[in-house]
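Novice: everything below, folded, please.
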Amino acid sequence: MYYVYLLQSLKDKKFYTGFTSDSKRRFEEHNTGLVTATNYSLPLNLVYYEFCLNQHDAIHREKYLKSVNGKRYIKNRLKNFLLE
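Specialist: Predicted coordinates for the structure are as follows:
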């Protein structure tokens, strides 16, 4: 099983979207500065995730969530929960 996830920086409120097969390990990597893309904006909060049955589906879902329509979908879905 794979996870597509959305992290939000508590420092600058920016978002990071990714996928993994080990969500706990990957979240720890992000929050300990081991991921270059997010080490400048620690700490991070997990704000959204989805399950995918295989890596192929996870990659496609991640790409969608990074698109304009995907960002609009997330913003609408989480509008009452995101940091402003």
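Novice: switch to C-alpha atoms for all contacts and neighbour counts from now on
Specialist: Fine.
Novice: on the three-state scheme, residue 37 is what?
Specialist: coil (DSSP: H, G, I helix; E, B strand; the rest coil).
Novice: please generate a structure for the following sequence too, so the two can be compared:
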Amino acid sequence: MYYVYILTNLSNKVLYTGITNNLERRLYEHKHKLIKGFTEKYNVNKLIYFDSTTDVKSAIAREKQIKGWTRRKKVELIESVNPLWKDLSEDFKN
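Specialist: Alright, predicted model coming up:
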């Protein structure tokens, strides 16, 4: 499986879009600041949206599509499935 996901820090709702083949591992890396760069700098570690596919090319295309959207369109996507911006990773077993 391949996952396209959106993270935020919830305090000022910075958005980060990424792709992975292991969502739980990737979130662990973000939450423990094992990934240097944007997500570490802005404390972006709350999962607010994700989608999955078995096709890596589709996942890459979807990531690029979302990254090209305006913030407003990204917010509409998030709120269509997660209107309260709940951290969806809280449902994962650690």
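Novice: and the TM-score between them?
Specialist: The TM-score (TM-score structural alignment, normalised by the length of structure 1) is 0.81; 82 aligned residues with a C-alpha RMSD of 2.2 Å.
Novice: which residues of structure 2 fall in strands?
Specialist: Along structure 2, the stretches classed as strands by DSSP state E are 2-8, 15-20, 46-53.
Novice: how about those in CSV, adding mean neighbour count?
Specialist: Conversion of these to CSV gives the following (neighbours: other C-alpha atoms under 10 Å):
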stretch, mean neighbour count
strand 2-8, 23
strand 15-20, 18
strand 46-53, 19
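Novice: in CSV, list these along with distance to residue 32 of structure 2.
Specialist: CSV is the format used below for the strands of structure 2 (distance: least, C-alpha to C-alpha, whole Å):
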stretch, distance to residue 32 of structure 2
strand 2-8, 14
strand 15-20, 16
strand 46-53, 12
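Novice: so which of those strands comes closest to residue 67 of structure 2?
Specialist: strand 15-20 (6.5 Å; C-alpha to C-alpha).
Novice: which outside residues touch the closest one?
Specialist: 2-9, 26, 39, 44, 59-60, 63, 66-67 (C-alpha atoms under 8 Å, 6 or more residues apart in numbering).
Novice: also compute the angle for that strand relative to strand 2-8, please.
Specialist: Interaxial angle of strand 15-20 of structure 2 relative to strand 2-8 (axes from the mean of the first three to the mean of the last three C-alpha atoms, to 10 degrees): 160 degrees.
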